[in-house]
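S.K.: A predicted structure for the sequence below; I have some questions about it.
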Amino acid sequence: MRHLFMKNSVKFIILIIITRMGLNFANSEEMNIWPQFRGPNSSGVAEGVSPPIHFGPGNNELWHLPLNSGHSSPCISGDSLFVTTFNESNKELGVVCISITTGKKQWEQIVQAKEIESGHPSFNPASSSPTTDGDRVIAYFGSYGLLCFDINGEKLWEVKMPLTKSFAGNATSPAIYDNR
């Protein structure tokens, strides 16, 4: 039960922080994209942004959106925030696009995993962060493979891969380099 609470709490807190920072992002041309795990320079630092010190339900919250569980960091392009999710009851892996401004789900694409990789008790198959170049969103699931969607949620391609095997579970996040 504690792990379920933590998984959902982490996703909730990430969305609060990102949405609170979202208004500052929208006003800063250099911050309208957070394309990958740890940001534009892989440093995890958002230059020129002052996130709130105190936040939580009803405190510096712009919006709230219930999602399936996941451990991925969000990536951002313009007004779109992307995260990966996992529904344990039916082995569904998802990529979700959310409007930073409104908090509304723009689209969600779901794939069904035949088998879920094993991992640490706190592990979640939606641990890999998606990445975007502003035109495409790429997500990786160790229980499925690589998925690529256009910015509107249409699947462009997928590469199914063998189930990963590791003690703790996979959290490899894809990166886009030189338009590949």
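M.R.: Thanks, I have the structure now. Residues are numbered from 1 along each chain as shown.

S.K.: C-alpha from now on. contacts and neighbour counts both.
M.R.: Noted.

S.K.: now the residue most central in space within the chain: which helix or strand?
M.R.: Centroid-nearest residue in the chain, with Cα atoms, centre = their mean: residue 83, separated by 2.0 Å. Per DSSP states H and E: residue 83 is located in strand 80-87.

S.K.: for burial, what's the neighbour tally of the spatially closest residue to residue 22 that is not a sequence neighbour?
M.R.: Nearest residue to residue 22, sequence neighbours excluded (Cα to Cα, 6 or more residues apart in numbering): residue 100, at 6.0 Å. Residue 100 has 26 neighbours, counted by other Cα atoms under 10 Å.

S.K.: please apply the same query to residue 36.
M.R.: By other Cα under 10 Å, 27 other residues sit near residue 36.

S.K.: excluding chain neighbours, what is closest to it?
M.R.: residue 131 (4.5 Å).

S.K.: does that neighbour touch residue 137 like I think?
M.R.: Yes - contact criterion Cα atoms under 8 Å: residue 131 and residue 137 qualify, at 5.6 Å.

S.K.: contacts for the strand holding residue 83?
M.R.: Applying Cα atoms under 8 Å, 6 or more residues apart in numbering, the external contacts of strand 80-87 come out as 67-76, 92-100, 124-130, 139.

S.K.: what's the helix or strand following that strand packed up against?
M.R.: Downstream of strand 80-87, the next assigned helix or strand under DSSP H and E is strand 92-99. Applying 3 or more Cα pairs under 8 Å, 6 or more residues apart in numbering; DSSP states H and E, one finds that strand 92-99 makes contact with strand 80-87, strand 105-112.

S.K.: putting a second one here so we can go through both:
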Amino acid sequence: MLRFSVLAVCSLCLALTSLSSASAENWPRFRGNNGQGISPETGFPVTWTEDDYAWVIDLPGLSHSSPVVWDDSLYVTTGLNDGSVRRLLCLDAVTGKEKWQRDLTLNDVHLHNKNSFASGSPATNGSHVVAAFADEGQFIIACWTKDGQELWRNDLGEFISEHGPSCSPIIHKNLVIVPKDMKGPSSVTAYDLTSGKQVWQTEREFNRTSYATPIVRTRKDGIEEVICVSGIMGISAMNVNTGELLWRAERFPERTVGSPFLTDNLVISVSGGGGKGKNLYAVELDQTGQVTPKFTLTRTIPYVPTPVYKDGLIYMILDVGVASCLDATTGEEIWTERIGGNFSGSPIWLENKLYVIDEAGTVVVLAAGREFQELGRVPLNDLSYATPVVANGRMYLKTATKLYCLPKK
């Protein structure tokens, strides 16, 4: 069972009554709506103390995944017993109390020292929740109702990677889309959300394992496309309903870990290795066939953390503790500042501020804009590779073993 910290009941009650439905929003997948890392909510502090949390809980096992939230349900994955148990937890998003848990039995697998047995985030649409877990011999994608009833489970076969598995599936309308770009025969597969039947599967060239999570958009011609990233496939897009390849950019020279993100007219992604970003490609949207990036960058870019775009600016937190801001149209540097620490989690944009957690578990808050300003730091005092989550008037901050709920003021 989860162990609760001592809570201030009056603080929780105040948080519940202060929620504004006008700005409240769910966080259904890794990095929120369509993976963009943006929240419209307001009223969160830049510094706080332990007394400001609505609740803090200990999570079983260890994981580097980020939670997802829909209404009063929060879902998070974890791994226990040296990877033999992979667990999906459903918590009450308001109180932190456990609603249900579901376990899958898998085998141990070699991991990179920054990976875990549950690094991939689940996804939900409110009525369903999906999660993916893998070892060397099996790649399981499973679907449950919001009440924890398992609807289906599929095995995509072996997962070959020198760094171990991590996959965050996405839900788009009636489809579950699962990327499997690995060091062996690779694919992107779409399943029917309610039945688990395969709708399409597109085979992909393979080389190094990719850990990027797809995004979906509607093209100017009305076609919905799912944009995926891997080293050898570069940035590419498929028809979300058929899996047909629509376009692809040149391949990345290195591995892709960070996920693609959108600006007003570009899709951007990065590659790297050895703890450093090495290439950034920015590709114009609504193209077909083989495409060429509008611009590329080879310095001062992240490898693992995914950048965030807002109002013409790209904000990047580098793995090695450097923050940077770029003009989204040209890639021109606006500012670059050292903030210290090491980062694997991604930044989010919230009310003209950036929130990100470093690997030592310190929440760093920066001003978002053309002038650099550090606004605050709050220690969580535990290893963290997770990305902050904001949903329905609450911010959720996860470490490897704990989950914090910070209500807005």
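M.R.: Received the coordinates, thanks. Bear in mind the structure is a predicted one, so any value in this text is a computation, not a measurement.

S.K.: can you give me the TM-score here?
M.R.: The TM-score (TM-score structural alignment, normalised by the length of structure 1) is 0.77; 158 aligned residues with a Cα RMSD of 2.4 Å.

S.K.: helices along structure 1, start to end?
M.R.: 2-26 (DSSP state H).

S.K.: number of residues surrounding residue 90 of structure 2?
M.R.: Using other Cα under 10 Å: residue 90 of structure 2 sits among 26 other residues.

S.K.: list the contacts of residue 98 of structure 1.
M.R.: 80, 81, 82, 104, 105, 106, 107.

S.K.: which one in structure 2 is aligned with it?
M.R.: Per TM-score structural alignment, the equivalent position to residue 98 of structure 1 in structure 2 is residue 91.

S.K.: what's the answer for residue 151 of structure 1, then?
M.R.: Using TM-score structural alignment, residue 151 of structure 1 lines up with residue 146 in structure 2.

S.K.: ok, the spatially closest residue to residue 149 of structure 1 that is not a sequence neighbour to residue 137 of structure 1 distance?
M.R.: Distances taken as Cα to Cα, 6+ apart put residue 155 closest to residue 149 of structure 1, at 4.3 Å, once the chain neighbours are dropped. Applying Cα to Cα, to the nearest Å, the value for residue 155 of structure 1 to residue 137 of structure 1 is 9 Å.

S.K.: the aligned partner of residue 102 of structure 2 in structure 1: neighbour count?
M.R.: Counting by TM-score structural alignment, residue 102 of structure 2 lines up with residue 109 in structure 1. By other Cα under 10 Å, 17 other residues sit near residue 109 of structure 1.

S.K.: how near is residue 109 of structure 1 to residue 143 of structure 1?
M.R.: 16 Å.

S.K.: now residue 179 of structure 1
M.R.: Distance of residue 179 of structure 1 to residue 143 of structure 1, computed by Cα to Cα: 25 Å.

S.K.: please say which of the two ends up with more neighbours.
M.R.: Neighbours per residue, other Cα under 10 Å: of residue 179 of structure 1 and residue 143, the larger number sits with residue 143, 25 against 5.

S.K.: now do the contacts for residue 96 of structure 1.
M.R.: Counting by Cα under 8 Å, 6+ apart, residue 96 of structure 1 has contacts 82, 83, 84, 85, 105, 106, 107, 108, 109.

S.K.: same thing but at 7 Å, please
M.R.: Counting by Cα atoms under 7 Å, 6 or more residues apart in numbering, residue 96 of structure 1 touches 82, 83, 84, 107, 108, 109.

S.K.: among the residues you listed, which pair sits farthest apart?
M.R.: Greatest spacing in the contacts of residue 96 of structure 1, by Cα to Cα: 84 and 107 (12.0 Å).

S.K.: more crowded one of these two?
M.R.: Taking neighbours as other Cα under 10 Å, residue 84 of structure 1 and residue 107 compare with residue 84 leading, 30 against 15.

S.K.: what do we get in structure 2 for that one?
M.R.: Counting by TM-score structural alignment, residue 84 of structure 1 lines up with residue 77 in structure 2.

S.K.: and the nearest residue to residue 23 of structure 1 once chain neighbours are set aside, how many neighbours?
M.R.: In space, and not counting its chain neighbours, residue 23 of structure 1 is closest to residue 101: 7.4 Å by Cα to Cα, 6+ apart. Here the count is done by other Cα under 10 Å, and residue 101 of structure 1 has 16 residues near it.

S.K.: now do the one 10 residues further on
M.R.: Burial measure for residue 111 of structure 1: 13 neighbouring residues, criterion other Cα under 10 Å.

S.K.: please apply the same query to residue 46 of structure 2.
M.R.: Residue 46 of structure 2, neighbours per other Cα under 10 Å, totals 18.

S.K.: what's the answer for the one 4 residues further on, then?
M.R.: Per other Cα under 10 Å, the neighbour tally for residue 50 of structure 2 reads 14.

S.K.: tell me how far it lies from residue 407 of structure 2.
M.R.: With the distance defined as Cα to Cα, residue 50 of structure 2 ends up 12 Å from residue 407 of structure 2.

S.K.: okay, and the common contacts of these two?
M.R.: If you check residue 50 of structure 2 and residue 407 against Cα under 7 Å, 6+ apart, no residue is contacted by both.

S.K.: that concludes my questions; thank you for your assistance.
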